[in-house]
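>>> From the sequence below, what's the structure:
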Amino acid sequence: MAAALAGFVLKQLASLAVDKASLLWNLKSDILKLQNTVSSIQAVLLDAEGQSGKNHQVQLWLQRLEAVLYDAEDLLDDFSTEVLRRKQMDGNVVANEVSLFCSESNQVAYGLEIANQIKLIQSKLEEIDQDRNQFYFQTFPVSDDKEWRETYSSIPDVVVGREEDKRKIIDMLLLSGYKEKVVVVPIIGIGGLGKTTLAQLIYNDDIIKTHFVCKVWVCVAENFDPKFLVKRILESITKKKVGDLALDTLKDLLHEQIKNKHILLVLDDVWNDDRGKWDRFKNLFASSAAEGIRIMVTTRSLNIAKLTATKLIVPHELQGLSEHESLLLFEKMAFGEGVEPSQRYVEIGKKILRKCYGVPLVVRTMGGLLSSKETESEWKAISEEQLLSLGREDSDILATLKLSYDNLPSNLKRCFAYSSLFPKDYKIDVKTLVQLWMAQGYITKSSQSSLLEDVGVEYFKNLLWRSFFQEVTKDDDGNMESCKMHDLMHDLAVAVAGEEIKCLSVDSTGSGSLLNVGDVNLERIRHISIDLQDRNRWWSDIAWEAPALLAKATRLRTLLILKNCSRGAELDRSCGRIFSEMTRLRVFGLGGAKIEISSFVFYKLKHLRYLDLSSNEMETLPNEMTRLVNLQVLDLNFCQRLWLLPVGLGKLSNLVYLDLYGCSDLSCIPAGIENLSLLREFPFFILAKAAADSSRETAACLGELKSLDNLNGRLVITNLEWVKDKSDAEAANLKEKSQLRTLELFWSPANNYNMAARRGCDHERSILEGLQPHPNLKRILMQFYGGSSIPTTSGWFSSLRNLVEIGLFYCGKLQSLPSLAPLVFLQALKLYGLDSLEHVQSETVASSSPSSNNDLQFLPSLESLSIEECRNLIGWSARDTEDKSPPLPRVSTLKIGGCPKMVSVPRFLVNFDEVELKDVSSELLGAFGASLVSPSAHPRFEQLSLECAKDFPQGSTLNLTSLVMLCISHCDDMTTLSPSILRHLSSLQELQIQYCKILELEDGDGDDVSPQQVLPSLRILTVRKVPKLVALPKWFQHSSNLQQLELYGCDNLKFLPNWLTELTALETLTLPYHGYISSRCRNSTGEDWPNISHIPNIEVDGKYVQQGGRYLGTFEEEEEEDSEEGGDIGGEEVEAEQQQQQQQQGASWHIQISRLSENCFARITCNLFEKCFLP
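Got it, this is the predicted structure:
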């Protein structure tokens, strides 16, 4: 790290040596002298760092050097900051306090102080330089970090040679002959062998997706706590945060989620070898009503694999890649896709691969390393490094990965080491990571025109190519969004970071204390992150301990509370004072903590470049914050109470990211943001609401956006009703902002306050004309727009040919839309609350066949169509007829609701994942059925939801043969559902009928329909709150594949028919709180019990009466048994075994109690353990 640090200091010195401020303060000679000394030391650092692992004295020498170089960096950064403030004053941008600083007397005093500090650092470095002579270091020429070869446009997602492993494990998972309900299949192998990758391949396999309704992935690592794991599983299933609930409550929630489902759970990277913990976790699933539970475990430990494996299952031991597979993977990483490698290089690569033992992580890393080496001599040098000693232990693999690290350019070394701030398996946000690197000064611009964040992304790509990062996800625009580190790479990052970078974690067992604090060397620590682990733990748990510890870490440059961990507990005012004394901070992340912002002394934090105050509750920000002239990132995301920003915000001329999204109370943006020419992300622009507002004069107008040419990503502009005229809108110059991808234009709902600003349709249309976007725009959303049409003049709309999404919401006066025909990339169209719109398209579109070329098709890319609450909408087109309109070829999600006058829809090729029709007319239902065109003999139609419909779309029955799931809900006017309709749903597997007041399920005796034709594929039937249901229709008895039946709140259903015994595939019957029927099925003496006793799982009134084919009885029966026989404690399994031993202690007892019912202890009186001593 010393070499990288020395290089950065030299670049600072070179920059300051030519600055006129150094001449003004007479510092040039001191700076040049310091520059020469650092250069002299830098020449030996490559050899010194190589020896440091073997020579403790060299290591101590390097530590001394690093400490002084850090001090030099701080001093030079302080100097640069004051230079920047002086330049601001010269530009008349800054306030009086800087003018005071730049007065003649202060300039002289400051110059003397800086000169003295430079001389002090020079003296320390000269002493260190003298001491180096005892080590006889070799000198090497120092070259700038050269650019790597930008040969590859993307990072390949390469997986080689795991098909046979994948097939074997899938076979084990799908096998149905196991006696156990919970089947565990372990995968074992050393680190880097590809266990996680193999598990991912299996998890995403199409066969697995089809078989398992519910799939959950949890990375366990060292935190094998059953409660924590259940929470993670529930959050994965429900996509919602789960509170700090008792384990019993979590278990009930889990059982509800997995009931009647086939479950696949992956527990990745398991280290727990405590059988008790494992059994408790597994039993949480064993007592559920899931159809089948398969758990796939990945681990490095054979003992853990044997402990977790289901009986008769042999853990799958993963082997290394073969020579051929290793070479194939290596070539893809070293040479890229489609490149014919030189045979000489291949032969050297084969020698290297023989020392990699087929470990994919090592093969990938070595390939990535050699991709940056251009000459044959460089390849040979790598092959002759210390690979000969490589074995197959994790420590040996780590040594090889260290070789790849050693060959990184010095700036990339610092970037990689800094990544140890994140805990293992943490999902790292790539944009945040690059911002943190920027804040620490690790990124160097390759040219004056290049942007730091773009260079930072290239840094990340280079590290990704060399396998230092993995598991990258991308956003809709193809930008890298998140990544993870392999746990061995994380071990390497921690090792090379040494004592300078630490991730502290909070004890999740309840004490809330900071763990691994003893590892922190307060003299050497520079960067700290705090991981709360349990995402529901509050900041206050550590508030008493963290500030006291951090107050002693006087050299701290990073304090980062990891995102989404802190949850808004209030910090004491003293914390602000403590944090304000951390004057060397570059990164300060307090997202989510309730902080008293007034307790901070911001002018002391002059080095600060990254400040995260997101999701906090402050209402204002102090003007003093504008003195943070180095600030690059200011994150105020979702500070929902914030209403006022500092007036001098425009002084922060280095600001690159200003995130105000979700600041719903913010009144306006202060004037002066036009000075923030480096801004790249500024997603939320609020116009002042009225000229009468006191903030209006100091508020930014749209014209200030003109100079922000680097804006990219998303831009939301609100309060557009207060724009004066078209010229004001044009001043924003949106048509030149080529990097914007999403534009959201929001007017406010019309009310008495803003009525004067709503100056008619023509005015609002002219404002929209002035806001013409660049053709590169991909998404446009508008809300409460008051114009009657969208501009088409000057190519306003027709030029936006790259649009993938259009959303129009509550545009109540909009009467027409432009032609959508040119939008060949459009994927999503959302229309909501367009009360004046009668037709989506006013012009006829020429028909084309489904097999036509995409250029001739209408909206060939459209996948999602949503039309809701358009009360006067009549149809899709004013002139089209059903037989002439071209079909939309790719729509998979369709949602139409709250359009009572709508009678026609476009034609669709049947390729649906989900269709929802809510509160629509019978005519529309018929039109929908007639609109469906089958593209092939195997159309796809996954799900149809009918809500508030008057009738079933009868015209569509012939076209619904591929429908898999049907939900009929809240259809209060629907009267019948007869076999003549349902017989066409031959592929239907799930039917839900709920909350339909007058719906009757007819037997269909008068229909010319064979009962065997009705719903032959049905597996799940749910009927809730259908009061007209008197008896189950007879045609259900021929649904021979029915597996799950749930009846709830059907008060007029008086019995269950005896033909239920013919449904031999039925596995689960659920009667939740069903009154009369429940009483007939609650126990073995119930009148309907003979009709259902063959069903393995029966739940009545929220309690299992029968489970796994075993009769459990009712609560009353258990209570009666308990009172008669004290040894049977509420439960399913109680064993008492007397084991008499011939010892002095006399007889001993072994008692095992498990699977107790919920409140059995309330009925136990026990005097057994008197005068007993526990061992």
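
>>> C-alpha from now on. contacts and neighbour counts both.
Will do.

>>> Go through the chain and flag its longest helix.
What stands out as the longest helix in the chain, according to DSSP state H, is helix 56-90.

>>> Past that helix, which element shows up next along the chain?
Using DSSP states H and E, the helix or strand that follows helix 56-90 towards the C-terminus is helix 96-101.

>>> Please compute how far that next one lies from its chain's middle.
Offset of helix 96-101 from its chain centre (Cα atoms, centre = their mean, to the nearest Å): 45 Å.

>>> Ok, stretch 901-921 next?
Distance of stretch 901-921 from its chain centroid, counting by Cα atoms, centre = their mean, is 32 Å.

>>> ok, now stretch 452-462?
Centroid separation for stretch 452-462 versus its chain: 21 Å, with Cα atoms, centre = their mean.

>>> Buried residues in it, which are they?
Within stretch 452-462, the residues scored as buried using 16 or more other Cα atoms under 10 Å are 452-453, 455-457, 459-462.

>>> In TSV: those, plus secondary structure.
Below are the buried residues of stretch 452-462 laid out as TSV (DSSP: H, G, I helix; E, B strand; the rest coil):
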residue	secondary structure
452	helix
453	helix
455	helix
456	helix
457	helix
459	helix
460	helix
461	helix
462	helix
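
>>> Turn those residues into TSV, columns for distance to residue 998.
Shown next, in TSV, are those (distance: Cα to Cα, whole Å):
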residue	distance to residue 998
452	66
453	62
455	66
456	64
457	61
459	65
460	62
461	62
462	65
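
>>> One more sequence to fold, the one below, so I can look at both together:
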Amino acid sequence: MLEKLELNTMPNLEKWTISVEEEEEADVDDEEEEEEDNNNLHLLSSMFPRLKDLSLEDCGKLRRVPMLSAWVIQHLTSLHNLEIKGLEGLVSLPDCPAPATLEELYIEKCSSLVRLPDCFFENLNSLSEFQIWSCHKFASLPEGIRHLITLKHLQINDCQGLTTLPEGLGSLSSLQVLKIGNCSDLSSLPQGIQHLTALKTLHIWASPVLKALPEGLGSLSSLEELEIQYCSDLSSLPQGIQHLSALRTLVISGCSGLKTLPKGLGNLSSLQVLEIRSCFDFSSLPQGIQHLTALKTLNILGCPVLETLPEGLGSLSSLEELEIQDCCNLSFLPEGIQHLTTLKKLGILECPGLKTLPKGLGSLLSLEELEIEGCCNLSSLPEGIQHLTALKKLIISECLHLKKLPEGLESLSSLFEAFQISDCSCLRASPDGLGDLDSDYSCYRASSDGRGDLDSDYSRYRASIDGLSDLDSDGVIEFSD
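The predicted structure follows:
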């Protein structure tokens, strides 16, 4: 017995007829042909008693699909997976209950699809995954979705006509993953979302008219990952977010109207990753951030009006990675940064407002990577940098006003992954003793035309960079293993 039926990439297929006996040549109009097909549907349904997988993909000209008729589909009593892609003439799924055995339902690129009947979902007691993609006329999910009590994964993407989601969404008691993206007319999320107590992952992206998130979001007691991206009208996050005790990852990106985060952010005791990216009006982090003792990664990128970071940043006792990039008005880093004793990676990039770095930078004894790029007004590095005994990678680039390197760099014997200084046009002299670096480095000297030539006398043994003061303004020093 057939268990899998797949029609794939048949762009010229226009008819799927049901014939029970050899046809004689005759002129049969479409209405007669459809009536004959309907009369034979009971035969078709009995042909596939063990069909588990039905896939219809990229048959754009197909007008009638007998397998998706009400009579046939409710008799496919072994069906587990139904995949419908690129059926451009499909307007609706059949007005009948789908087989209770259905576990996965995928609908994609059905440009004429407008609705999904309520009754189609009423018996789906085994459905675990439902995805609908690129159905631009699709206007709403049916209230019947509340019957999907076993559903674990729901994804809605690129449905431009979707304006709301049903309150019944909150009845999906098993839902663990909810992803909603590229729904340009979606203006709100249902309040019932607060009842999704099994939800672990919530992603919302590219919904530019979404102005607010439900206050009940803080009731999602199992939520571990929250990502909100490119929701330009979103001006704030609900205060209730502070109650997400299981939250491990919070990513906010491309929300140009967002100005700050809730004051109670510090109550997120499980938070390990916090990323704020391309939020052009974002002006401050809450002081409560100091209480995020589980935080391991903090990335702040593309926040041009951010001027300061809270002093409490130094209390992030588990922080391993800190990256600050494209924050053009950031004028200083807090001195408390010296207390980040677990920090392994520090990146400061494209922050032209920075003129100095904290003096206590040399206290970061776990730091393995330090990258400073595009900080054009930075005039010096803190002298304590020679105490970074765990440092493996040091990159200093495009710091146009940097005039000298700190003394004691020769003590950084752990530097074996990369040591690069480039495009620092005011840098003229090396610190005393830099020539005592370990023998496993190569020294690149820059010629007057800006091209680096390896001095063979220095390759693979103790490096010397006497004459650094004579380097051209485009000079590059690079050490690598």
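
>>> Strands of the stretch 301-450 of structure 2, residue ranges please.
Remark: strands assigned in the stretch 301-450 of structure 2 by DSSP state E, counting those that start in this stretch are 321-325, 345-349, 369-373, 393-397, 418-422, 444-446.

>>> which residues does residue 527 of structure 1 contact?
421, 500-502, 556-559 (Cα atoms under 8 Å, 6 or more residues apart in numbering).

>>> rewinding a little: ok, of the buried residues of stretch 452-462 of structure 1, which one's closest to residue 651 of structure 1?
residue 452 (19.8 Å; Cα to Cα).

>>> show me where the stretch 1-150 of structure 2 has strands.
Ranges of strands in the stretch 1-150 of structure 2, per DSSP E, counting those that start in this stretch, are 4-8, 53-57, 81-85, 104-108, 129-133.

>>> do the stretch 101-250 of structure 1 as well
Along the stretch 101-250 of structure 1, counting by DSSP E, counting those that start in this stretch, strands occupy 182-188, 214-221.

>>> elements contacting the first one?
Contacts of strand 182-188 of structure 1 with other secondary structure elements, assessed using 3 or more Cα pairs under 8 Å, 6 or more residues apart in numbering; DSSP states H and E, are made with helix 163-174, helix 275-286, strand 292-299, helix 302-308, strand 316-317.

>>> which one of those is the most hemmed in?
Stretch with highest mean neighbour count among those: strand 292-299 (a mean of 24; mean count of other Cα atoms under 10 Å).

>>> sorry, back to before: export the contacts of residue 527 of structure 1 to JSON lines and tack on distance to residue 584 of structure 1 and neighbour count?
Putting the contacts of residue 527 of structure 1 into JSON lines (distance: Cα to Cα, whole Å; neighbours: other Cα atoms under 10 Å) gives the following:
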{"residue": "421", "distance to residue 584 of structure 1": "18", "neighbour count": "25"}
{"residue": "500", "distance to residue 584 of structure 1": "14", "neighbour count": "21"}
{"residue": "501", "distance to residue 584 of structure 1": "15", "neighbour count": "27"}
{"residue": "502", "distance to residue 584 of structure 1": "17", "neighbour count": "25"}
{"residue": "556", "distance to residue 584 of structure 1": "6", "neighbour count": "24"}
{"residue": "557", "distance to residue 584 of structure 1": "5", "neighbour count": "25"}
{"residue": "558", "distance to residue 584 of structure 1": "9", "neighbour count": "25"}
{"residue": "559", "distance to residue 584 of structure 1": "11", "neighbour count": "21"}
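
>>> What remains of these once you look at structure 2?
Here is what carries over to structure 2 from the contacts of residue 527 of structure 1, by both residues aligned by TM-score structural alignment, their matches' Cα atoms under 8 Å: 501-502, 556-559.

>>> on that earlier part again, rebuild the helices and strands packed on strand 182-188 of structure 1 as JSON lines, extending it with distance to residue 923 of structure 1.
Shown next, in JSON lines, are these (distance: least, Cα to Cα, whole Å):
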{"stretch": "helix 163-174", "distance to residue 923 of structure 1": "46"}
{"stretch": "helix 275-286", "distance to residue 923 of structure 1": "48"}
{"stretch": "strand 292-299", "distance to residue 923 of structure 1": "44"}
{"stretch": "helix 302-308", "distance to residue 923 of structure 1": "58"}
{"stretch": "strand 316-317", "distance to residue 923 of structure 1": "58"}
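
>>> who wins for proximity to residue 571 of structure 1 among those?
For residue 571 of structure 1, the closest of these is helix 275-286, at 35.5 Å, according to Cα to Cα.

>>> What span of structure 2 is the closest one aligned with?
Counting by TM-score structural alignment, helix 275-286 of structure 1 pairs with no residue of structure 2.

>>> what's the angle between that helix and strand 182-188?
130 degrees (axes from the mean of the first three to the mean of the last three Cα atoms, to 10 degrees).

>>> could you give the angle of helix 275-286 of structure 1 to strand 292-299?
Here helix 275-286 of structure 1 runs at an angle of 150 degrees relative to strand 292-299 (the same axes, to 10 degrees).

>>> what helices or strands is helix 275-286 of structure 1 leaning on?
strand 182-188, helix 226-238.

>>> Kindly state which of these is positioned closest to residue 927 of structure 1.
Ranking these by proximity to residue 927 of structure 1 (Cα to Cα) places helix 226-238 first, at 35.3 Å.

>>> Name the surrounding residues that touch that closest one.
214-218, 220, 240-242, 247, 250-251, 253-254, 257, 277-278, 280-281, 534.

>>> Filter these down to the buried ones, ChimeraX style.
Of the contacts of helix 226-238 of structure 1, the buried ones go into a single ChimeraX selection, burial set by 16+ other Cα under 10 Å:
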select :214,215,216,217,218,220,242,250,251,254,257,278,281,534
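
>>> between the contacts of residue 527 of structure 1, which is closest to residue 915 of structure 1?
residue 421 (45.3 Å).

>>> quick one on the thing from earlier: of all the contacts of residue 527 of structure 1, which comes closest to residue 200 of structure 1?
Residue 200 of structure 1 has its nearest neighbour among these in residue 421, at 25.8 Å by Cα to Cα.

>>> So what does that closest one match up with in structure 2?
By TM-score structural alignment, residue 421 of structure 1 lines up with nothing at all.

>>> In contact with residue 199 of structure 2, which residues?
Contact analysis of residue 199 of structure 2 by Cα under 8 Å, 6+ apart lists 174-178, 220-223.

>>> what's the nearest residue to the aligned partner of it in structure 1 if we skip its chain neighbours?
Aligned by TM-score structural alignment, residue 199 of structure 2 pairs with residue 680 of structure 1. Leaving aside its sequence neighbours, residue 680 of structure 1 sits nearest to residue 711 (Cα to Cα, 6 or more residues apart in numbering; 4.2 Å).

>>> Fine by me, we can end here.
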